[in-house]
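Chemist: Provide a 3D model corresponding to the input given below.
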Amino acid sequence: MTRTTGTTDDAAAPVAGLLLAAGGGRRLGGRPKALLAHRGRPLVEHAARALREGGCAPVCVVLGAAAAEVRARAELRGCTLVHNRGWAEGMGSSLREGLAALAATDASAALVSLVDQPGIGAAAVARLVAAHRAGAGLAAASYAGERGHPVLLGREHWAGVVRAAAGDRGARAYLREHAGGLTLVECADVAAPDDIDTPADLTLLD
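Modeler: Here you go, the predicted model:
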């Protein structure tokens, strides 16, 4: 595992969870992913719980499509809810909104997770948090050596990520440019990175 050097303060400061849940599910016929049913509850609840149980606090959830309905139907007490009015621009806008909301906290890092990956639970989140506690300032879960989500962004990287985030790329370009300082944390034994994009992918919710 490649490691960057953190600080003593980082080891004690909280790691915030940042859940991107604003998408409108265009390829799902306009069904917002946050509201897809998973184990009898909206998918956004499962993803937020994984962040909390994996050791993240605070947890910020970025909403967009059907935000009012998500607020009404999903149990997200204890989470900070951010409404991204520009959600249709893509994931990059939600990442920018979420990091802006976390700027007022004392978090030393943001652990970014996507709402449409039900196979990622608290165990993978905990491994990324542990990597940060051990000194990683930039880290990502990997699956058989391939980089995936969740992604951990040390606070010192937030400004650069915000500048680079555009369209549906999120932090992808920034991570590629900083690959030499990226810690890869293998999670294939505890999580699955499959995401829900099309109706065929809905079987992942079974």
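Chemist: drop to CA atoms for contacts and neighbour counts, all remaining ones
Modeler: Fine.
Chemist: can you list the residues that contact stretch 99-114?
Modeler: Under the criterion Cα atoms under 8 Å, 6 or more residues apart in numbering, residues 10, 13-21, 47, 56, 60, 82, 125, 128-129, 132, 137, 149-155, 158, 162 lie in contact with stretch 99-114.
Chemist: Helices of this protein, start to end?
Modeler: Assigned by DSSP state H, the chain shows helices spanning 8-12, 43-53, 67-73, 91-102, 122-133, 158-164, 172-177.
Chemist: coming back round to it: just the buried residues out of the contacts of stretch 99-114, in ChimeraX syntax.
Modeler: Here is the ChimeraX command that picks out the buried ones among the contacts of stretch 99-114, judged by 16 or more other Cα atoms under 10 Å:
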select :10,14,15,16,17,18,19,20,21,47,56,60,82,125,128,129,132,137,149,150,151,152,153,154,155,158,162
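Chemist: I have a second one here; can you model it like the first so I can compare?
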Amino acid sequence: MEIQTGSMPRETLKETSLQPKVAIVLLAAGMATRMGPNGGHKLLAAFDGMPLVRRSALIAMGSDAASVTVVVGHRQDDIRKVLVDLPVTIIANPAYPAGMASSLTTGFAAAAADDTEGVLVMLADMPGVTTDDLNRMITAFRDANGASIVRAVSQGKRGNPVILPRSLNDAVLRLEGDVGARHLIETSGLAVTDVEIGDAAQIDVDTPEAIIAAGGTPAGTV
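Modeler: Alright, predicted model coming up:
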């Protein structure tokens, strides 16, 4: 897969300057417990010749998003090392053992400084998601004037990533435990726009077997 990271043309920037802006929050803080004691860190598994978390960050950077914030926690020194030369904001979540909600709230609060109308929540362990997928979701958010939740689906089945409008800020910051945004989406009362991205919306790599099946090489193996 070719990963494009070039800057947007000047005329494109002018066209989108008045449209709702989106910040990406890349969640990379999880403990990867399903990898087993000798399975290595899933986000350091090699895909396309680079650690998965770096590849995910490059995909995010290549999109039409205004900024990319990476939330780190477990083995954060190793994660930071493979991202050190990238123009992304890295935020530590000291409460990462408490579950995904703490990382989501950490990233959502950090991205608030970027003055965007929506936050695209992207999981770093989903190798099938492409820059084009992210851009189609951002376009759908803009088409809804920033008032709709946008959710990636696979053949109609809900998945990830998702874009959450800023109107959900307080509700997101109240999330607790090992939960994501699914319940919030279902109870928000906001319109939900589904964007079909195929199997990528459902494929994450939580085990060494899943990494291999998705075309990667687990960290620490040849």
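Chemist: residue in the first structure matching residue 117 of the second structure?
Modeler: For residue 117 of the second structure, the aligned position in the first structure is residue 108, judged by TM-score structural alignment.
Chemist: And residue 127 of the second structure, by the same measure?
Modeler: In the first structure, residue 127 of the second structure lands on residue 118 (TM-score structural alignment).
Chemist: Show the contacting residues for its match.
Modeler: Residues in contact with residue 118 of the first structure (Cα under 8 Å, 6+ apart) are 43, 46-47, 194-195, 204-205.
Chemist: show me where the first structure has strands.
Modeler: 15-21, 37-38, 41-42, 59-63, 79-83, 109-114, 138-143, 146-154, 183-186 (DSSP state E).
Chemist: any residues touching the longest one, and which ones?
Modeler: Looking back up the chat, that one is strand 146-154 of the first structure. Applying Cα under 8 Å, 6+ apart, the contact partners of strand 146-154 of the first structure are 108-114, 124-125, 128-129, 132, 136-142, 184, 193.
Chemist: before we move on, the earlier item: list just the one of the strands of the first structure that sits closest to residue 51 of the first structure.
Modeler: For residue 51 of the first structure, the closest of the strands of the first structure is strand 15-21, at 5.8 Å, according to Cα to Cα.
Chemist: thinking again about what came up before, in JSON lines, list the strands of the first structure along with distance to residue 95 of the first structure.
Modeler: Formatted as JSON lines, the strands of the first structure follow (distance: least, Cα to Cα, whole Å):
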{"stretch": "strand 15-21", "distance to residue 95 of the first structure": "7"}
{"stretch": "strand 37-38", "distance to residue 95 of the first structure": "24"}
{"stretch": "strand 41-42", "distance to residue 95 of the first structure": "21"}
{"stretch": "strand 59-63", "distance to residue 95 of the first structure": "8"}
{"stretch": "strand 79-83", "distance to residue 95 of the first structure": "11"}
{"stretch": "strand 109-114", "distance to residue 95 of the first structure": "8"}
{"stretch": "strand 138-143", "distance to residue 95 of the first structure": "16"}
{"stretch": "strand 146-154", "distance to residue 95 of the first structure": "11"}
{"stretch": "strand 183-186", "distance to residue 95 of the first structure": "20"}
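Chemist: Out of the ones you listed, which is closest to residue 177 of the first structure?
Modeler: With Cα to Cα, the closest approach to residue 177 of the first structure among the strands of the first structure belongs to strand 138-143: 11.9 Å.
Chemist: quick one: that closest one aligns where in the second structure?
Modeler: Using TM-score structural alignment, strand 138-143 of the first structure pairs with 149-154 in the second structure.
Chemist: try stretch 87-94 of the first structure
Modeler: Residues 96-103 of the second structure are matched to stretch 87-94 of the first structure when aligned by TM-score structural alignment.
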